[in-house]
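Asks: Here is the input, now give the coordinates:
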Amino acid sequence: MPDVATQTQPYLGAALDWVGMDGIEMSVRFDPGDGDVQRSSARVGAFVNLTQPDQRGIHMSRLYLLMDEYLSAKTISAPMLEHLLRAFLESHKDLADRARISIRFEQLIRRAALRSKNSGWRAYPVSIEASLDADGFHLDLGTEVVYSSTCPASAALSRQLIQKQFTQDFEAAKTLDHAAVLSWLGSEKAIVATPHAQRSVAQFRVRFVDDATLNLIALLDRVELSLGTPVQTAVKRVDEQAFALANGGNLMFCEDAARRIKHAFDADDSIADFHIRLEHQESLHPHDAVAYASKDIQE
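Replies: The predicted model follows:
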């Protein structure tokens, strides 16, 4: 059968940075770090460069069949993806010398409640970007954590109003009655103001050192522990109270949150590089507060 992709184009010739497919529907297998390999529906992008200026195109069906062979049957890992990218180049010998693949899916992970014995599922978005070129093999793992952030400035202003209400309800010249103060603290009258908090999102992409395992759960645990207030699944009153306590003990601007995650990643020897984006979806403003951070690599 004729193959017009092999025809040369001497008058329109040019080498191309990347050629391939994106948004391919694929089944993938992934171990998030607990040994529980899940099969997920993914969207995949596969590309090689085109080094021959007069070559009309690449063999996209070869890339597709290789992806189907590898991703459907094998669990995603750094060695597996490197082998797949080498197979991409082998299938395009004399046409390409660089290859890359992107994989996006959601990973369900069971998360325990703060105080009760309950637990529930969280779906974490996962993005894996792998490339192979003259500089070697590189792999980045991206995901996000949703958390609550309580504004430190709003908390301070709220405390000031509570103090003001206290001075109005209890005269300074009179001896304080313990029972009366305790009752006042438990009333709605005492809490005349509350600090504003908002749902916030930490998006991050990390590059692991060579031979490091793609441990998603360990990465999520490190970030959620550094923030202190990740959103919850199953919640009883004891859990909600613990969450309120965690918010009160973790007041943060977006700058604070970015620094917390940066310090956590800097302390992890398995992470070679990272990029962080923090978004606090303001409840006070109609716009968001945003901060970025990355690894300081010394030349």
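
Asks: From now on I want contacts and neighbour counts done on CA atoms only, so please keep to that.
Replies: OK.

Asks: which residue sits closest to Met60 in space, ignoring its chain neighbours?
Replies: Closest residue to Met60 apart from its sequence neighbours, by C-alpha to C-alpha, 6 or more residues apart in numbering: Gly20 at 6.3 Å.

Asks: And this one, please, so the two structures can be compared:
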Amino acid sequence: MPNQENTARLLPDVAVHAQPHLAGALDWVGMADIQVPVLFDAGDGQVQRSSARVGAFVNLSRPDKRGIHMSRLYLQVEQALSTQTLDASMLHALLRGFLDSHKDLSDRACLSIQFEHLVRRPALKSANSGWRAYPVCIEASLTSDEFLLEFGTEVVYSSTCPASAALSRQLIQDQFASDFDAGQPLGHAAVLAWLGSERGIVATPHAQRSVARLRIRLVPGADFHLIGLIDRVEHALGTPVQTAVKREDEQAFALANGGNLMFCEDAARRIQKALDADAALGDFHVRVEHQESLHPHDAVAYASKGVEGGYGSTP
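Replies: The predicted structure follows:
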């Protein structure tokens, strides 16, 4: 029986054999959808373990080499992400490890991580609370000594159309004029009763579930503060979707919608203003999508910080 050392020496490795007729450098080579746990602190000091999908890539700069060492990438991803909390320094070190293990093949490395992070959100009025799962996408790249780090998430909210609200108010006025003779005196009790009846709300503005998709580029030295980012955006919009809802919460949500009428342009500008005030954000890209109940298509707006050489707003 051959010993283990001899057996390993006999295993073929066809990747080392060049194919001159297919020589050429490749932009990226690696693996997508690696399944691995990640440890993430969203900014509240609570490290949460989540199931992630990871992409790990390096370029293949040597035209004469057939392939990279994918197992090296996988083992580094598994070891780092399953044991260390995600932060900028850890991701930088991981990408540096990619390049160090491919010294003769690569000079660029990139990494993408996608998972969901659970955040407990309080109800608007009642003492209840519930969980919201916010998607997180982290992208990091290293070229020579240039390290770029971005992360993204989504905020789901309700948007009530200002034009539809104005048209609904006009119809309510028309109904009031029809139900009450202009020449007759009005009593407080009669008007109050009318306002509480179905005739007092003959039309309602259309509203819809809407999504703000955020992509953030951090300044050097900044780290992930997902909850702070979500709080700023949800506060700017005023109508984030809710979790646990009692009647008093639903009424408060209706009040919030009435006080935050917005087109998609309004929503994009609200978010833009809120993110512009954060010095930790080197750049950002926002895509606002109002999934209309009036139309079979969506209303969409884009916004960015507008820094030179940064994100554009092309759809």
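
Asks: can you pull out the strands in the stretch 1-150 of structure 2?
Replies: For the stretch 1-150 of structure 2, the strands defined by DSSP state E, counting those that start in this stretch cover 26-41, 47-60, 108-122, 129-143, 146-160.

Asks: packing partners for the longest one?
Replies: The helices and strands touching strand 26-41 of structure 2, judged by 3 or more C-alpha pairs under 8 Å, 6 or more residues apart in numbering; DSSP states H and E, are strand 47-60, helix 70-81.

Asks: How about the contacts made by the alignment partner in structure 2 of the residue nearest to Met60 of structure 1?
Replies: Matched by TM-score structural alignment, Gly20 of structure 1 corresponds to Gly30 in structure 2. Applying C-alpha atoms under 8 Å, 6 or more residues apart in numbering, we find Gly30 of structure 2 in contact with Gly55, Ala56, Phe57, Val58, Ile68, Met70, Leu73.

Asks: Ranking by neighbours, what's the top pick from these?
Replies: Of all those, the highest neighbour tally under other C-alpha atoms under 10 Å goes to Val58, namely 29 neighbours.

Asks: you'd agree it is up against Val29?
Replies: Yes. Applying C-alpha atoms under 8 Å, one finds Val58 of structure 2 in contact with Val29, separated by 5.6 Å.

Asks: Whatever residue of structure 2 lines up with Lys93 of structure 1: neighbouring residues, count only.
Replies: Matched to structure 2 by TM-score structural alignment, Lys93 of structure 1 sits across from Lys103. Residues lying near Lys103 of structure 2 (other C-alpha under 10 Å) number 10.

Asks: And Lys103 of structure 2, how far from Val77 of structure 2?
Replies: According to C-alpha to C-alpha, to the nearest Å, Lys103 of structure 2 and Val77 of structure 2 sit 18 Å apart.

Asks: So what would you say the end-to-end distance of stretch 5-12 of structure 1 is?
Replies: End-to-end span of stretch 5-12 of structure 1 (C-alpha to C-alpha): 14 Å.

Asks: Out of the strands of the stretch 1-150 of structure 2, flag the one nearest Val211 of structure 2.
Replies: Ranking those by their distance to Val211 of structure 2 (criterion: C-alpha to C-alpha) puts strand 146-160 first, at 4.5 Å.

Asks: Show me which positions of the closest one end up buried.
Replies: Judged by neighbour count using 16 or more other C-alpha atoms under 10 Å, the buried positions of strand 146-160 of structure 2 are 147-160.

Asks: what does stretch 34-48 of structure 1 give?
Replies: Using 16+ other C-alpha under 10 Å as the test for burial, stretch 34-48 of structure 1 gives Ser40, Ala42, Arg43, Val44, Gly45, Ala46, Phe47, Val48.

Asks: what do we get in structure 2 for the fifth one?
Replies: With TM-score structural alignment as the criterion, the equivalent of Gly45 of structure 1 in structure 2 is Gly55.

Asks: now swap in Arg122 of structure 1 and tell me
Replies: Counting by TM-score structural alignment, the partner of Arg122 of structure 1 is Arg132.

Asks: who touches that match in this structure?
Replies: Leu118, Val119, Arg120, Arg121, Thr243.

Asks: Turn those into CSV, columns for neighbour count.
Replies: Formatted as CSV, the contacts of Arg132 of structure 2 follow (neighbours: other C-alpha atoms under 10 Å):
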residue, neighbour count
Leu118, 15
Val119, 16
Arg120, 11
Arg121, 14
Thr243, 17
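
Asks: coming back round to it: can you lay out the helices and strands packed on strand 26-41 of structure 2 as TSV showing distance to Arg217 of structure 2?
Replies: TSV is the format used below for these (distance: least, C-alpha to C-alpha, whole Å):
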stretch	distance to Arg217 of structure 2
strand 47-60	19
helix 70-81	21
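
Asks: Indicate which one of these is closest to Ser304 of structure 2.
Replies: Relative to Ser304 of structure 2, the nearest member of these by C-alpha to C-alpha is strand 47-60, separated by 25.9 Å.

Asks: quick one: that closest one to strand 26-41, angle?
Replies: Here strand 47-60 of structure 2 runs at an angle of 170 degrees relative to strand 26-41 (axes from the mean of the first three to the mean of the last three C-alpha atoms, to 10 degrees).

Asks: which residues are in contact with strand 47-60 of structure 2?
Replies: If you take C-alpha under 8 Å, 6+ apart as the criterion, strand 47-60 of structure 2 is touched by 25-41, 67-68, 73-74, 77, 85, 98-99, 105-117.

Asks: mean deviation of it from structure 1?
Replies: Comparing strand 47-60 of structure 2 with its match in structure 1 after superposition yields a mean distance of 0.5 Å (mean C-alpha distance after the TM-score superposition for structure 1).
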